[in-house]
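**Q** quick one: sequence plus predicted model below, questions after.
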Amino acid sequence: MWQIFVRFFTLGLISFGGPAAHIGYFRQTFVSQLNWLDDKRYGNIVALSQFLPGPGSSQVGFAIGYHMGGIAGAVAAFIGFTLPSFLLLYLMAVTSSIWLDHSLFQGAIHGLKLLAVVVVADAVMGMFRQFCQKPAARAIMVFSTVLLLLFSGIVAQIALIGLSAVLGYMFLVHPESDTKPEQDAGIRWGYLLSFGILLVGGSVIAGNGSLAGLFGQFFQAGSLVFGGGHVVLPLLESTVGSEMAPDRFLAGYALAQAVPGPMFTLATFLGAEVWLSNPFIGALVATLAIFLPGFLLMLAFIKSWHALSQRPKVAGIVAGINAGVVGLLLSALYSPVFVSGVLNAADMALVVAGFGILKLMRVHIVLLVAGFAAAGMLMTLV
């Protein structure tokens, strides 16, 4: 468990760039470097995370921890990956944020945004080689990329996943395999029932002024978010935005994008802002509440999903989804990752150099983080 925690804690310290970059960091660390799981199982986990509401990249990390160490491993992965951003956003909520405007800090953040371009590009290349070997899969990937570049937003993403599944069923059904399939453990109804009870109960008491009401507000938001961290903004604004000044709400959103780790830790900042009598308790309750729905659903379906994904027709559906996810990552590589990071020719030169170093020299990601942060700070001084 300690090794799982340390690995995810290290990633939680350096994983800038949002969900697309996190998927790249996870693949590079747990598939390419550590061989904790292979590309096929990793792709199945990513595909399942696209179906379920909640924090997509955190669900992938949670599932990797579960794969390695059961429930304890999943919890260790969640705590490790989330703890850095939780602590940072809590401290930012209760202390002055004047230092955030310092040019060197902003330069370091800019450098890490450029690193996110390198990481996502590497993830797109790796997943393309794994999941887009057939012409039909490549066609789905290209179609998905074009669709999401032209029509952004959660509706387009959900439509894309559904359409990719249909196209996979039509054109990518695998022949019967000689490999022995995993035993189908079925849906774990206890977790699904817990999710339903908490959602109904939380919706009833949400916003009643109690700590349980605070839990209900954030659990409800976490239950309705498809598409990642950015989509949680309007939901939280409608539930807790009225309980604080608009500029503080937007400041929390900006800070959640500036720190590493999952953007769902915006709940940490908002919980501390709302529960002024004990900001730490408010931050803790809000954070646990917004992550819990996605994790309960992941636990409910992950066993049956791995078994189902080995059946030929379901495997075709998964192959279609995986190809669609590659297209989703490729579109995310452009927006928001590239357009928010690469601002001029010097930025692009640093991205190309970093990509070359990553592919040719196999430098450890921690060294790349330090190098890009230092380069970003130096660029502010030039």
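**A** It's in.
**Q** switch to C-alpha atoms for all contacts and neighbour counts from now on
**A** Fine.
**Q** could you check how far residue 211 is from residue 283?
**A** As defined by Cα to Cα, to the nearest Å, residue 211 lies at a distance of 11 Å from residue 283.
**Q** structure B:
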Amino acid sequence: MTFLGLGLTSFGGPVAHLGYFRHAFVTRRQWLDDASYAELVALCQFLPGPASSQVGLAIGLIRGGLAGAFAAWLAFTLPSALLLMVVAAGASSLEGPLVTALVHTLKLVAVVIVAQALLGMARNLCPDARRATLATVAVILTVLINGTFGHLAAIAAGAIGGLLWCRSTDAQQDSPDLDIRISRHTSRAALALFAILLAGLPLLHQAWSANWLGLADAAYRSGALVFGGGHVVLPLLETATVTPGWVSEQDFLAGYGAAQAVPGPLFTFAAWLGMVAEGGGVAMALLMLVAIFLPGALLVIGLLPWWQQLRHLSHLLAAMRGANAAVVGLLAVAFYDPVWRSAVGSAEDFALVAAGFVLLVVWRQPAWLIVLAGIAIGLIRGLIHQY
């Protein structure tokens, strides 16, 4: 139910999702501490696939094994996927001043959630000058080196800095063991399946040129070869679906616009593509939805148990302290662009963000209340602009 609530209310993209996750699982339920959560974020940043969804899947895996991981993914993903499928079928519309105002206000809510997460993680993961410096270095590298390579360079620099600077740290700041409820045999099978599908689906499609197989291959390769997730996957999906002629450019752009207006992960855009593709429909939408998320899920299942063993090494612990500080820097950059820049465009927007931040951080009101307030304000603003 927790992930279902997040799937219904988590607007704002991957960085905002990480903020919602931290509030739900670190602050409120205390399933993880900040250091463990930051480790999961750092690990998923290194893996291809939708980083925020992989973090959610990892939390589900820790809490309930493979069944918990599947439940977490399904509950977080299904709301936005179903919404996009309904819109693609023509049963709804996402145009007009009312919807525009609502989406804009929900972006402001995302600013508040990410700001709270950034503040809390900075306090816990950058408590001294050295780690604050590493976070700042991560900011600089991310700004200077665009895209995935900048993210990887920032985390790598943080890890190297941790090895040099962060060895003499109190043991209590290290995260406790995580309860990984899968065997090494299962993890090996997941990694093997990841490789077999990545290499085998293109060969199978060459031998059997069925549309459904080609679209499944396109979705799987897009999920397996993109780092950071979110908007980064769009060029891959466009090349894989529009260029062969399975999806028109107009339908692709319309779906991208619709995906901005729904909560949950942007990877659910694959469900839209399955609905509007040549010969598409509900079955195709569900196939592409599973295919685009499957490689990231297999990597998390395959690598998390091994990571649990490696993280006890003293040198690795020091590296992770630096990498965790770098994650704070990455979130700081993402908070500025796109979260802040895409949402706050006027003094009125700033006032709403300030009010929401005080309610959430100072008065400690629940995040769902801030979301409901944002929906109400968005509807009011939309009605004012409409009439």
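**A** Received the coordinates, thanks. Owing to the predicted nature of the structure, the values given are computational and were not obtained by experimental measurement.
**Q** circling back to that earlier point, who has more neighbours, residue 211 and residue 283 of structure 1?
**A** residue 283 (28 against 17; other Cα atoms under 10 Å).
**Q** contacting residues for the equivalent of the more buried one over in structure 2?
**A** Per TM-score structural alignment, the equivalent position to residue 283 of structure 1 in structure 2 is residue 285. Residues counted as contacts of residue 285 of structure 2 (Cα atoms under 8 Å, 6 or more residues apart in numbering) are 85, 270, 271, 272, 273, 274, 275.
**Q** what strand or helix carries the third one?
**A** Taking DSSP states H and E as the criterion, residue 271 of structure 2 maps to helix 269-276.
**Q** mean shift of that helix relative to structure 1?
**A** Superposing on structure 1 places helix 269-276 of structure 2 at an average distance of 1.0 Å from its equivalents, by mean Cα distance after the TM-score superposition for structure 1.
**Q** what range in structure 1 does that helix sit on?
**A** The counterpart of helix 269-276 of structure 2 in structure 1, using TM-score structural alignment, spans residues 266-273.
**Q** distance-wise, check residue 117 of structure 2 relative to residue 145 of structure 2.
**A** Separation of residue 117 of structure 2 from residue 145 of structure 2 (Cα to Cα) stands at 24 Å.
**Q** same question, residue 228 of structure 2
**A** Computed with Cα to Cα, the distance linking residue 228 of structure 2 and residue 145 of structure 2 is 14 Å.
**Q** and residue 24 of structure 2, by the same measure?
**A** Taking Cα to Cα as the measure, residue 24 of structure 2 falls 32 Å from residue 145 of structure 2.
**Q** more neighbours: which of these two?
**A** Set side by side, residue 24 of structure 2 and residue 145 give different neighbour counts by other Cα under 10 Å, the larger being at residue 24 (18 against 14).
**Q** corresponding residue for the more buried one in structure 1?
**A** Mapped onto structure 1 by TM-score structural alignment, residue 24 of structure 2 lines up with residue 29.
**Q** all helices for the stretch 1-150 of structure 2, in order.
**A** For the stretch 1-150 of structure 2, the helices defined by DSSP state H, counting those that start in this stretch occupy 2-9, 14-21, 34-46, 51-88, 97-125, 129-144, 147-165.
**Q** pipe the ones you listed into a markdown table and attach mean neighbour count and distance to residue 291 of structure 2 per row.
**A** What follows is these, written out as a markdown table (neighbours: other Cα atoms under 10 Å; distance: least, Cα to Cα, whole Å):
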| stretch | mean neighbour count | distance to residue 291 of structure 2 |
| --- | --- | --- |
| helix 2-9 | 19 | 19 |
| helix 14-21 | 25 | 19 |
| helix 34-46 | 22 | 18 |
| helix 51-88 | 22 | 13 |
| helix 97-125 | 23 | 28 |
| helix 129-144 | 21 | 30 |
| helix 147-165 | 21 | 22 |
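**Q** among these, which is nearest residue 186 of structure 2?
**A** With Cα to Cα as the measure, helix 51-88 is the member of the helices of the stretch 1-150 of structure 2 nearest residue 186 of structure 2 (9.8 Å).
**Q** orientation of the closest one relative to helix 34-46 in degrees?
**A** Helix 51-88 of structure 2 runs at 60 degrees relative to helix 34-46, counting by axes from the mean of the first three to the mean of the last three Cα atoms, to 10 degrees.
**Q** what range in structure 1 does helix 51-88 of structure 2 sit on?
**A** So in structure 1, the equivalent range for helix 51-88 of structure 2 is 56-93, judged by TM-score structural alignment.
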